[in-house]
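Student: Requesting a structural model of the entry that follows:
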Amino acid sequence: MAMSAGRLTTHVLDTANGHPARDMTIELLSGNGDPIRTVRTNADGRCDGPLLEGAALEAGAYELRFHVGDYFSGLDGTPAAFLDVVPVRFVVSDPEAHYHVPLLVSPFGYSTYRGS
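Tutor: Coordinates of the predicted model:
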């Protein structure tokens, strides 16, 4: 059986307002802090495509930086955010697998996990 090409995806949900976090900036960095790419979420709180896929997804450490402070400060009527940039550090051990890193966020707290 042929293995599928691996990929890295993310999804951001604004739990304070009950909808996807549209137009949030997300930075992807290598484990040593080198920038790989910067994207903005679409209307569904997702990126328009994988952050990395195929040969570009290598085994190793990565960091996603979610710019939640800027996102919440851009919403009308939302209280000032306590959080600024939420870093999520993770390790890709199998570059042939799908790594989905969702973020559930409010101005004052967040949760993340390895999704599917």
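Student: When you work out contacts or count neighbours from here on, use the C-alpha atoms and nothing else.
Tutor: Noted.
Student: who's in contact with the residue nearest to Cys47 when sequence neighbours are not counted?
Tutor: Nearest residue to Cys47, sequence neighbours excluded (CA to CA, 6 or more residues apart in numbering): Thr41, at 4.9 Å. With contacts defined as CA atoms under 8 Å, 6 or more residues apart in numbering, the neighbours of Thr41 are 11-12, 21-26, 47-48.
Student: of those residues, closest to Ser116?
Tutor: Checking those against Ser116 with CA to CA, the nearest one is His11 at 11.0 Å.
Student: Tell me which helix or strand that closest one sits in.
Tutor: Per DSSP states H and E, His11 falls inside strand 7-14.
Student: Here is the second sequence; please produce its structure so I can put it next to the first one:
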Amino acid sequence: MSSETAASTSVSTHILDTSVGRPAEGVALTLSVRSGSDADWTAHGASKTDADGRCKDLPALPEGTTHVRLDFEVEAYFCSKEPSTNKQAEEQQDAPRVRDSGAFFPEVAITFAVKPGEHYHVPLLLNPFGYSVYRGS
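Tutor: Below you'll find the predicted structure:
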């Protein structure tokens, strides 16, 4: 595989906070890679989502990468929300009014397989009590 092909294998992501219908700004995430199902994970990049909930600055994947893991630190995001925002979110859903922490899922880890030369956009739809993920375009 040429280094030109490896450089074109890339990952991007964005997060939509579905509890308020807005992008989730400031969510820290790390990108890890491995070459083969039995290989150890290697940290490869880190970033935070921008005001549009997007993370466009993750590095290209190294040659030989077969799996990628995105680790999102969502608890800090939900804990940082102002009380008025949380109240608005609770009024929009049938959810418990009191939480033990900022999020039921404090971390979200998404693991997926990759092939050389492709771009992978992985959106995360997030709320305090659940999440969904898919391969976007």
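Student: which residue in the first structure lines up with Phe72 of the second structure?
Tutor: Using TM-score structural alignment as the criterion, Phe72 of the second structure maps onto Phe66 of the first structure.
Student: Tell me the spacing between that match and Asp23 of the first structure.
Tutor: Between Phe66 of the first structure and Asp23 of the first structure the distance is 11 Å, computed by CA to CA, to the nearest Å.
Student: same deal with Asp70 of the first structure?
Tutor: Distance from Asp70 of the first structure to Asp23 of the first structure, counting by CA to CA: 10 Å.
Student: any idea which helix is longest in the second structure?
Tutor: helix 83-91 (DSSP state H).
Student: if I've got this straight, Glu4 of the second structure is in a helix?
Tutor: Yes - using DSSP: H, G, I helix; E, B strand; the rest coil, the assignment for Glu4 of the second structure is a helix.
Student: Quick check: end-to-end length of stretch 106-124 of the second structure?
Tutor: One end of stretch 106-124 of the second structure to the other measures 14 Å (CA to CA).
Student: How about that stretch, which residues are buried there?
Tutor: 106, 108, 114, 116-117, 119-124 (16 or more other CA atoms under 10 Å).
Student: From the residues you listed, pick the one nearest Lys81 of the second structure.
Tutor: Once CA to CA is applied, the member of these that ends up nearest Lys81 of the second structure is Pro106, at 14.2 Å.
Student: does the closest one really touch Glu73, like I thought?
Tutor: Yes - assessed by CA atoms under 8 Å, Pro106 of the second structure is found in contact with Glu73 at 6.6 Å.
Student: all helices for the second structure, in order.
Tutor: With DSSP H, the ranges of helices along the second structure come out as 3-7, 74-79, 83-91.
Student: need those in TSV with distance to Arg34 of the second structure and mean neighbour count, can you?
Tutor: Shown next, in TSV, are those (distance: least, CA to CA, whole Å; neighbours: other CA atoms under 10 Å):
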stretch	distance to Arg34 of the second structure	mean neighbour count
helix 3-7	14	13
helix 74-79	23	18
helix 83-91	37	14
